[in-house]
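Undergrad: Dropping the sequence and predicted coords here.
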Amino acid sequence: MKKKYFILNSLIILIFTILSSKLYAQNEAEIFPKIKATVGIVHPLVTFTSGETTTNFKDHYVVGMPIAINVWKNKTIGFSFEIVPTIRSDKEISKVNNVLIHPGILVRLKNDFTFAGRMAFETSGRYGFTPVLSKAIGIHEDYNYYISVPLPTRFGNDKPPSLTLGLQFGISF
């Protein structure tokens, strides 16, 4: 009698497990276009201009908060529209000192890397481009964490050209 109950209970547990778990043997085909969003924090680390190097965290602190909508045409190519308000704080004041409008093309690479080639239009009067290399570091079914290295290159507004190295962390969903 105990053997029958053991077998019956084992079958019920097995059926319940099969019915309640997600089966990954046959993945559903992805449907494109696919819309994703990202939010993050970007820290410009060091900026190089003609004859001058400026570092963040020394005399001031600058942080940006990128917010983007990404439209993937297929698995490898997409369009992104990003807006980045930037806050600058020093010993006297903290304020939003710039808003960056940042449209661009996304190219998904191997090993969870993505390249973004972005145009840059700043409310401070500067313009240019920003190549960005991103890596998904925490991949989940509904969201991913990522780390990025942006290299903003800027011109205009009666200032010398500049190149900045930044570090960005965020989540895409």
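TA: In hand now; what should we look at?
Undergrad: From here on, just use CA atoms for contacts and neighbour counts.
TA: OK.
Undergrad: Determine the number of other residues adjacent to the closest residue to Leu163 other than its chain neighbours.
TA: Nearest non-adjacent residue to Leu163, counting by Cα to Cα, 6 or more residues apart in numbering: Thr153, 4.6 Å away. Neighbours of Thr153 under the rule other Cα atoms under 10 Å: 21.
Undergrad: got the contact list for Thr153?
TA: Listed by Cα atoms under 8 Å, 6 or more residues apart in numbering, the contact set of Thr153 reads Gly128, Phe129, Thr130, Pro161, Ser162, Leu163, Thr164.
Undergrad: Use this one as the comparison:
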Amino acid sequence: MRTFTRIAFFQLLSLGFFMRSGTVSAQDSPPVYPRIAGYVGILHPLVTFSSDGTVTNFKDYYIGGLPTGINIWKSPKIGFSVEIVPLVRAENGTSKVSNLLFHPGVLVNLGHGFTFAGRAAFETAGRYGFTPVLNKIVKKNKNSGYFVAVPIPVRFGNDHPASVTLGFQFGLAF
């Protein structure tokens, strides 16, 4: 449990650093496209379903991710995103980076602060697949915004059965 506490502290410290770091000043005029935005977050896979059974995070181990990405909006409605997610696993008093996820995808602005991201997924652990993500800006500031997201990773390959995971993510877009 001590390792879990260290990882959670590191994640909160990292998010705090990015929240306090300098931001680009906002313009009073409407955004010009293409427009580039970045983000950082904390990802918690909650439960995974496969033919091997149901596995929950936080029970026998903890896995957490630190997604970092860049969004390139072509217009107010459509964009491209690329995300890198290192995943850290803490178990039996030790922790290690267990996987690195490369996550490119398409963004669709759904309005009212909601965005859909359809992402391809390529993992260093040998798995691949796709991840639909529903994202919501919950607080918009002058130069940044806080968001929550629900990713649903679907994975195949590496001699494991297909799986579907439900996750929770929150972070800061700037």
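TA: Received it, and whenever you're ready, just let me know what you need. Not measured: the values here are computed from a predicted model.
Undergrad: picking up where we left off before, filter the contacts of Thr153 of structure 1 to the buried ones?
TA: With burial judged by 16 or more other Cα atoms under 10 Å, the buried subset of those is Gly128, Phe129, Thr130, Pro161, Ser162, Leu163, Thr164.
Undergrad: Can you flag which of these belong to strands?
TA: Secondary structure defined by DSSP state E assigns Gly128, Phe129, Thr130, Ser162, Leu163, Thr164 of those to strands.
Undergrad: Just put those in CSV and tack on distance to Pro44 of structure 1.
TA: Conversion of these to CSV gives the following (distance: Cα to Cα, whole Å):
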residue, distance to Pro44 of structure 1
Gly128, 16
Phe129, 15
Thr130, 12
Ser162, 12
Leu163, 10
Thr164, 7
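Undergrad: Please tell me how far Ala136 of structure 1 sits from Gly166 of structure 1.
TA: Distance of Ala136 of structure 1 to Gly166 of structure 1, computed by Cα to Cα, to the nearest Å: 17 Å.
Undergrad: same deal with Leu45 of structure 1?
TA: In this view, Leu45 of structure 1 and Gly166 of structure 1 are 5 Å apart by Cα to Cα.
Undergrad: What is the nearest of the ones in strands among the buried ones among the contacts of Thr153 of structure 1 to Pro66 of structure 1?
TA: Nearest to Pro66 of structure 1, judged by Cα to Cα, of those is Thr130 at 13.1 Å.
Undergrad: was I right about the closest one contacting Ser148?
TA: No: assessed by Cα atoms under 8 Å, Thr130 of structure 1 is found out of contact with Ser148, at 11.8 Å.
Undergrad: about what we covered before: quickly check the contacts of Thr153 of structure 1 for the two that are furthest apart.
TA: With Cα to Cα as the measure, no two of the contacts of Thr153 of structure 1 lie farther apart than Thr130 and Pro161, at 13.1 Å.
Undergrad: Let me see the contact set for the closest residue to Leu166 of structure 2 other than its chain neighbours.
TA: Nearest non-adjacent residue to Leu166 of structure 2, counting by Cα to Cα, 6+ apart: Ile152, 4.9 Å away. Counting by Cα under 8 Å, 6+ apart, Ile152 of structure 2 touches Thr131, Pro132, Val133, Val164, Thr165, Leu166, Gly167.
Undergrad: Give the equivalent position in structure 1 for Ile152 of structure 2.
TA: Taking TM-score structural alignment, Ile152 of structure 2 has Leu151 as its aligned residue in structure 1.
Undergrad: Now do the same for Ala140 of structure 1: its match in structure 2.
TA: One thing to correct before we go on: residue 140 of structure 1 is His, not Ala. Structural alignment (TM-score structural alignment) places His140 of structure 1 against Asn141 in structure 2.
Undergrad: Count the residues that sit near that match.
TA: Using other Cα under 10 Å, Asn141 of structure 2 has 10 neighbouring residues.
Undergrad: Correct me if wrong, but Phe10 of structure 2 is in a helix.
TA: Yes: checked against DSSP: H, G, I helix; E, B strand; the rest coil, Phe10 of structure 2 lies within a helix.
Undergrad: Return the residue of structure 1 aligned against it.
TA: Counting by TM-score structural alignment, Phe10 of structure 2 has no partner.
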